[in-house]
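>>> Build me a structure from this.
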Amino acid sequence: MAVRARTRRSARVEARQGTLNDAGIVRVAVAVLQRTDGRVLLAQRLPGTPYPGYWEFPGGKLEAGESASIALARELDEELGIQIVRAAPWLVQRYAYPHADVELNFFRIFAWRGEPRGRMGQAIAWQAPGAFDVAPLLPANAVILRALELPPIYGISMAEDLGEDVFLRRAQVAI
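This is a model prediction of the structure:
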């Protein structure tokens, strides 16, 4: 799997090995597969699991000795029958469920080989961010739903500190 745009933080997170970290938190790798039309893939949790019938982004627990990126590649092959071509670590979210505390390592998946299908019998659905028509969603996904609605790039400026004219001149030179 090719993982692009690694940050120091994501490298540190991946350096910790195993399903549980030192604090007893369950480590999970999660994929946000996004098609060129912007839709993202959700999978429905199976009976016999916590929150059966809830919808979530695909992924799963890290096994002993696995990094988050390796676990993600394994889980997507097992659950969806796809291989990651281009991905990037995105967000890390901790969430306290009644049954477990989890650390969710979210990856943006931009390209993959194969057509996703529910290999374990789970339903899957491509959904438009901000307009999901499946429910209910796992509570820990709320941060990702908000993040998907943000623009991919936005600027932060010092226009107020510099003055508008100076800022615009500097921006023009930089562009």
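>>> Could you use CA atoms for every contact and neighbour count after this?
Will do.
>>> Which parts of this structure are helices?
8-15, 68-80, 142-148, 159-162, 164-174 (DSSP state H).
>>> Take those helices and write them to a markdown table, including mean neighbour count.
Rendered in a markdown table, the data for the helices of the chain read as follows (neighbours: other Cα atoms under 10 Å):
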| stretch | mean neighbour count |
| --- | --- |
| helix 8-15 | 14 |
| helix 68-80 | 22 |
| helix 142-148 | 13 |
| helix 159-162 | 11 |
| helix 164-174 | 11 |
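>>> Out of the ones you listed, the one nearest residue 126 is which?
helix 68-80 (13.1 Å; Cα to Cα).
>>> right, so of the helices of the chain, which gets closest to residue 92?
Using Cα to Cα and comparing these, the one that lies nearest residue 92 is helix 8-15, at 8.4 Å.
>>> Next, the structure of the following sequence, for comparison with the previous one:
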Amino acid sequence: MTRADRPDPGDLDLTKQVCFALYAASRALTAVYRPVLERLGLTYPQYLVMLVLWERGQTSVKALGESLQLDSGTLSPLLKRLEAAGLVDRARDPRDERSVVVSLTAAGDGLRDQATGIPRAIAEATGVPASELTYLRDTLRKITEAATAAPDKETT
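The predicted structure follows:
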């Protein structure tokens, strides 16, 4: 093994890890969302559910889970809490009794108006120009797609 082929011990520095940068950024950004969403009575995961419903309207639980990349074990309690808060309704799809559809209530739809300024407020809170945030979002999507498609194998 030549010197160039040897792993660099510095590669294990925490500050060089993409995974840690993503983790820390995610936690920090979620913390910025928290007080804004509390005024709406939503948690961050509930906000994500509402975003999909505001965009698409009535949606199956399966499609909602696919959009949010959440399994039913995580999604079901979110939906149950949103339903208890009077923001969504869940019902069996009359065309397919095996499927459950989620729809906004009038209160859930009305919450959209209160939420319209959230993306801009969060972007402004970061102090990062919109063009950089757009580039970051697109890059993160590419990383997510590549990581999702990557075969399960050990690295050497």
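>>> TM value for the aligned chains?
In this superposition the chains share a TM-score of 0.23, using TM-score structural alignment, normalised by the length of the second structure; 68 aligned residues with a Cα RMSD of 5.6 Å.
>>> out of the helices of the first structure, which comes closest to residue 89 of the first structure?
When the helices of the first structure are compared by Cα to Cα, helix 8-15 sits nearest residue 89 of the first structure, at 6.5 Å.
>>> can you give me the strands in the second structure?
Assigned by DSSP state E, the strands in the second structure fall at 59-60, 88-93, 96-104.
>>> Now the last one: buried residues?
The one in question is strand 96-104 of the second structure. 101, 102, 103, 104 (16 or more other Cα atoms under 10 Å).
>>> and the angle for that strand with strand 88-93?
160 degrees (axes from the mean of the first three to the mean of the last three Cα atoms, to 10 degrees).
>>> And the contacts of strand 96-104 of the second structure?
Residues from elsewhere that reach strand 96-104 of the second structure (Cα atoms under 8 Å, 6 or more residues apart in numbering): 53-54, 57-62, 87-93.
>>> do the same with the shortest one
For strand 59-60 of the second structure, the surrounding residues in contact (Cα under 8 Å, 6+ apart) are 53, 99, 100, 101, 102, 103.
>>> swap in stretch 66-77 of the second structure?
Stretch 66-77 of the second structure is contacted by residues 48, 49, 52, 61, 62, 65 when judged by Cα under 8 Å, 6+ apart.
>>> run the last query once more with 6 Å
Residues from elsewhere that reach stretch 66-77 of the second structure (Cα atoms under 6 Å, 6 or more residues apart in numbering): residue 65.
>>> what do you get for stretch 126-139 of the second structure?
With Cα under 6 Å, 6+ apart, stretch 126-139 of the second structure has no contacts at all.
>>> chain center to that stretch: distance?
16 Å (Cα atoms, centre = their mean, to the nearest Å).
>>> Show me where the first structure has its strands.
Secondary structure of the first structure, counting by DSSP E: strands at 26-33, 40-44, 55-56, 59-61, 83-96, 101-113, 124-127.
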